[in-house]
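> starting from these lines, generate the structure:
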Amino acid sequence: MWVSVALAGLVIGLALGALGGGGSILTVPALVYLLGQSPAQATSGSLVIVGVSAALGMAAHARAGKVRLAHGFVFGLLGTAGSLAGSRLSAQVPSHVLLSTFAALLFLVAVLMLRRARTPQLSLEASVGSPSGASAWSWSVPAVARVVLAATAVGLLTGFFGVGGGFAVVPALVLALGFEMPVAVGTSLLVIAINSA
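You can find the predicted model right below:
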């Protein structure tokens, strides 16, 4: 059993560090089905595992200059309220409902990933503006509203499912802030670490 746990941990760490998300989606099932934890225990445990892994991975991305610290802190702090609300709501939901909803979330993420994979890279870059990933922070009302809504939604998912929200943070950083993918991945790890704390 411990060999399976070690392999699962390795896969989770690789997914989180390389993609800026995804590791947490593997953590909850691993804790439930490999270690026999209840969904509630796995949800809480996942936050600790993902938070530590994200912080370590973020340090490597920061050394490579692929983390926007100010943007990541603001996005992460805005998501904290959603994370707290999600955690409280999760405690009130029966285990079988939590697992069923989590399975539905996995399906939705798979569909979104397939759609994104079919999107030509050129049109994606054109839709977010500068390919440099260092776009200026826009303080217009629509831009601020997008950031607040995206950060809150990501925090809510983080608290409710015990997932880091990287699968939502990366697209949010690309679409709301105009980051290129490598920068979005690195900054996502900072946001995940904050939301998981």
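> contacts, neighbours, all on C-alpha from now
Will do.
> quick check: longest helix of the chain.
Determined from DSSP state H, the single longest helix within the chain is helix 39-63.
> for that helix, name the packing helices and strands.
Contacts defined by 3 or more Cα pairs under 8 Å, 6 or more residues apart in numbering; DSSP states H and E place helix 39-63 against helix 2-19, helix 23-33, helix 95-117, helix 141-161, helix 181-196.
> give the closest residue to the one residue sitting closest to the centre of the chain in space, chain neighbours not counted.
Residue closest to the mean C-alpha point of the chain, counted by Cα atoms, centre = their mean, is G166 at 1.6 Å. Excluding its sequence neighbours, the residue lying closest to G166 (Cα to Cα, 6 or more residues apart in numbering) is G21, at 3.7 Å.
> next, count neighbours for that neighbour.
28 (other Cα atoms under 10 Å).
> any idea how far it is from S188?
Counting by Cα to Cα, to the nearest Å, the separation of G21 from S188 is 7 Å.
> list residues touching both of the two?
Residues touching both G21 and S188 (Cα atoms under 8 Å, 6 or more residues apart in numbering): G166, V170.
> now G159: how far from L149?
Distance from G159 to L149, by Cα to Cα: 15 Å.
> more neighbours, the two?
Per other Cα under 10 Å, whichever of G159 and L149 has more neighbours is G159, with 29 against 15.
> this one as well, want them side by side:
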Amino acid sequence: MEYLGYFASIIIGLSLGLVGGGGSILTIPILVYLFKVEPELATSYSLFIVGSTALFGCLSHYKMGNLKIKSALYFAIPSVFSILIIREVIFPKITETLFSIANFQVSKNFMIMVVFSILMITSAISMIRKTSPKLKLIKTNYLQLSIIGFVVGIVTGFLGAGGGFLIIPALLFFANLPMKQAVGTSLLIIFINSSIGFGGDLYIGTPINYPFLLTITCFAFIGMIIGTKLSKKIDGNKLKPIFGWFVLIMGIYIISKEIFLN
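A predicted model of the protein is given here:
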């Protein structure tokens, strides 16, 4: 299973390089199901892996002129505040067992995976149904962009998800960016959010297996290199529904496994 996990880690970077998101959607299931990492710890590992890989891809997209710094900062700064609130104040206070239904105990780890899968399914349906809007010469709505950034920060803080599957639609519809610029800008936001989240985890003393973490990240880097090169040749708009179906399948699998197979 570990060899399969290392191969799957390449797809983490491939996803980030091609569509600017989805790295965390893959990272959490890979860590939990293939490497048997506890979901709570997997959220910390995911922040490092996705954040490091996003930085690598961000530099490549900067050279291609696909970064919109102003939009990224309006989105990322509110995210930072919500991430810190969730990871440093709220998350540590959540008990391991939340409540019981008959003989079934609802744990923190169970809740992480179920909420994660529901978010995946919702996001996937959005990507499958909606098409990217054509670029229009209208003013970017920075207030709405910041509000959405705050909400994505909550997701990042609770689930250890970079939030690219939420950031991309926000940049398309509220920052009015074409797909390729949305991808590059998304990577910058993911890097900022993930770095803050992982730094907070180090501050509160989360135990980290660095050799394992760096190994997974290196495989993700390989995927990012491939994905970034392919993004120059493939229309990003065509990738959205394909990626959406993949996310949908993953989400259904996770929720089915957690509820019926555990």
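> TM-score of the superposition?
For this chain pair, the superposition-based TM-score is 0.85 by TM-score structural alignment, normalised by the length of structure 1; 181 aligned residues with a Cα RMSD of 1.7 Å.
> hang on, the earlier thing: check the helices and strands packed on helix 39-63 of structure 1 for me and report the most buried one.
helix 181-196 (a mean of 28; mean count of other Cα atoms under 10 Å).
> what range in structure 2 matches that one?
Using TM-score structural alignment, helix 181-196 of structure 1 corresponds to residues 179-194 of structure 2.
> can you verify my assumption that the residue nearest to G166 of structure 1 contacts T158?
No - assessed by Cα atoms under 8 Å, G21 of structure 1 is found out of contact with T158, at 11.5 Å.
> shared neighbours of the two, anything?
In contact with both G21 of structure 1 and T158: G164, G165, using Cα under 8 Å, 6+ apart.
> for S138 of structure 1, the count of nearby residues, please.
The burial count for S138 of structure 1: 12, using other Cα under 10 Å.
> the residue nearest to it when sequence neighbours are not counted and S188 of structure 1, how far apart?
Distances taken as Cα to Cα, 6+ apart place V144 nearest to S138 of structure 1, at 7.2 Å, with adjacent residues excluded. Distance, V144 of structure 1 to S188 of structure 1, using Cα to Cα: 18 Å.
> ok, now A143 of structure 1?
Distance from A143 of structure 1 to S188 of structure 1, by Cα to Cα: 19 Å.
> ok so, going back, got the contact list for the residue nearest to G166 of structure 1?
For G21 of structure 1, the contacting residues are A15, G164, G165, G166, F167, V170, V185, S188, L189, by Cα under 8 Å, 6+ apart.
> hmm, try it at 10 Å
Neighbouring residues of G21 of structure 1 by Cα atoms under 10 Å, 6 or more residues apart in numbering: 12-15, 50, 54, 163-170, 185-186, 188-189, 192.
> what does V154 of structure 1 give?
Applying Cα under 10 Å, 6+ apart, the residues near V154 of structure 1 are 75-76, 78-80, 82-83, 86, 148, 163-169, 172, 191-192, 195.
> equivalent analysis for I192 of structure 2, please.
Neighbouring residues of I192 of structure 2 by Cα under 10 Å, 6+ apart: G51, S52, A54, L55, A72, L73, A76, I77, S79, V80, G162.
> let's see it at 8 Å
Neighbours of I192 of structure 2 in contact, by Cα under 8 Å, 6+ apart: G51, A76, V80.
> over to K240 of structure 2?
V19, M127, I128.
> doesn't it lie inside a helix?
Yes - assessed with DSSP: H, G, I helix; E, B strand; the rest coil, K240 of structure 2 lies in a helix.
> I figured W245 of structure 2 hits A124, correct?
Yes - using Cα under 8 Å, W245 of structure 2 is in contact with A124, at 6.4 Å.
> any idea how far N66 of structure 2 is from I121 of structure 2?
In terms of Cα to Cα, I121 of structure 2 sits 28 Å off from N66 of structure 2.
> also L159 of structure 2?
According to Cα to Cα, L159 of structure 2 and N66 of structure 2 sit 27 Å apart.
> can you redo the helices and strands packed on helix 39-63 of structure 1 as TSV with distance to P39 of structure 1?
TSV is the format used below for those (distance: least, Cα to Cα, whole Å):
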stretch	distance to P39 of structure 1
helix 2-19	17
helix 23-33	6
helix 95-117	6
helix 141-161	9
helix 181-196	17
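> tell me which of those sits nearest to S130 of structure 1.
S130 of structure 1 lies closest to helix 181-196 among these, at 12.0 Å (Cα to Cα).
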